[in-house]
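Novice: no sequence on hand, only this structure:
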């Protein structure tokens, strides 16, 4: 009996580079983008500075491509006190003027002022919940909630916001945060591992799933 040949047809939403590893379609543009996809996106985070950075950068990304923000991330870190909320919360008009003159970042006054405002709101959340991580992980969707059983390319493209991201957005806005709409919050949830949106067949999907299984969710105080 002749051996059955395996299909070599590409899977929708994935690409394979010289390494032979299939990856999600959106990270093909550069090695930096691939590294972010392979080692950060979808992996669980509870570190306070990293969480706040991801929140802020997703706000800056609104209306732009993520690769634009990723290419500017080191400049953002340098300009915004490495997203240490205590220091950033003390920024004033001189700092805003400095940032508006910094060509290395996205020079949008509203987003700059929002980042400073949100730093102050982080400190309030810490006093109430113990940490930003404890607050955010309280919005992790339950198994099957808001999610298709199999995340195909078509399913991934269709999801821009969910009940969980809407709830997170609504509560943050009530607490005085800005640039935290439901779509932005869903992108944040993807970035910090609250959901795993690596497409079925992506070689990183299982690694992100395994990381979540080992992850200890921070508890609210």
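Specialist: Cool, the structure landed. The shown structure was predicted, so the numbers you read here are calculated from the model rather than taken from an experiment.
Novice: please make it C-alpha for all contacts and neighbour counts, starting now.
Specialist: Will do.
Novice: which helix runs longest in the chain?
Specialist: Of all the segments assigned as helix in the chain under DSSP state H, the longest by residue count is helix 109-129.
Novice: give me the next element, helix or strand, following it.
Specialist: helix 132-137 (DSSP states H and E).
Novice: can you list contacts of stretch 26-46?
Specialist: By CA atoms under 8 Å, 6 or more residues apart in numbering, the residues outside stretch 26-46 that reach it are 15, 51, 67, 70, 133-134, 190-198, 204, 208-209, 211-212, 215, 217-218.
Novice: put this beside the first:
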């Protein structure tokens, strides 16, 4: 999404996200979960809409504490569907709760969300999409691509002339690291 490098700088919401988050590696479970939730909620909307609602998302989803979100029941679903601060879309809300439960399972099977991502890296985009669809809800090709680019697992967040690209490269995102001993599980 190199065109983002041309429009984001200087914008009050896009600028800080572009300059300090987009494409940088993330290891924190809550931060990875937040990014997945935001990408899911962006579907069909603008990224600016999501960024404007980001603080409301954090509050509504308990700062993306996976165990709390995974335990949400009917009362929390109703609360979220009535929260005008977030994107009130039943399928997206259900996907967020389901995906929190998946992340709990990834702790058991792989040691966590970040470890699961690392265990499967590197994969081409199409294989990432298949993998995400086997485990997560509301994760089509564009959502998976943006999630992986934004968290450093796929290249393309910044164009080579973007000053932020050098900072991203210095942070050693996963897409810059390929090793001969990496055998991603199917």
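Specialist: Great, that's in hand. These figures come from a predicted structure and were not determined experimentally.
Novice: circling back: list the buried ones in the longest helix of structure 1?
Specialist: 111-123, 125-126 (16 or more other CA atoms under 10 Å).
Novice: for residue 30 of structure 2, see how far away residue 114 of structure 2 is.
Specialist: As judged by CA to CA, to the nearest Å, residue 114 of structure 2 and residue 30 of structure 2 stand 10 Å apart.
Novice: before we move on, back to that, what span of structure 2 lines up against the longest helix of structure 1?
Specialist: On structure 2, the counterpart of helix 109-129 of structure 1 by TM-score structural alignment is residues 90-110.
Novice: where do the strands sit along structure 1?
Specialist: Taking DSSP state E as the criterion, structure 1 carries its strands at 14-16, 22-24.
Novice: not counting the first one itself, show me its contacts.
Specialist: Where contact means CA under 8 Å, 6+ apart, the residues beyond strand 14-16 of structure 1 that reach it are 22-25, 28, 199, 201-202.
Novice: tell me which residue is most central in structure 1.
Specialist: residue 191 (2.5 Å; CA atoms, centre = their mean).
Novice: please say which position in structure 2 it maps to.
Specialist: Looks like residue 191 of structure 1 aligns to residue 150 there (TM-score structural alignment).
Novice: separation between the closest residue to that match other than its chain neighbours and residue 172 of structure 2?
Specialist: In space, and not counting its chain neighbours, residue 150 of structure 2 is closest to residue 23: 4.2 Å by CA to CA, 6 or more residues apart in numbering. With distances taken as CA to CA, residue 23 of structure 2 is found 10 Å from residue 172 of structure 2.
Novice: pull out the buried positions in stretch 163-179 of structure 1.
Specialist: 164-166, 168-169, 172, 177-179.
Novice: contacting residues for the alignment partner in structure 2 of residue 56 of structure 1?
Specialist: Here residue 56 of structure 1 is matched to residue 37 in structure 2, going by TM-score structural alignment. Shown in contact with residue 37 of structure 2 (CA under 8 Å, 6+ apart): residue 96.
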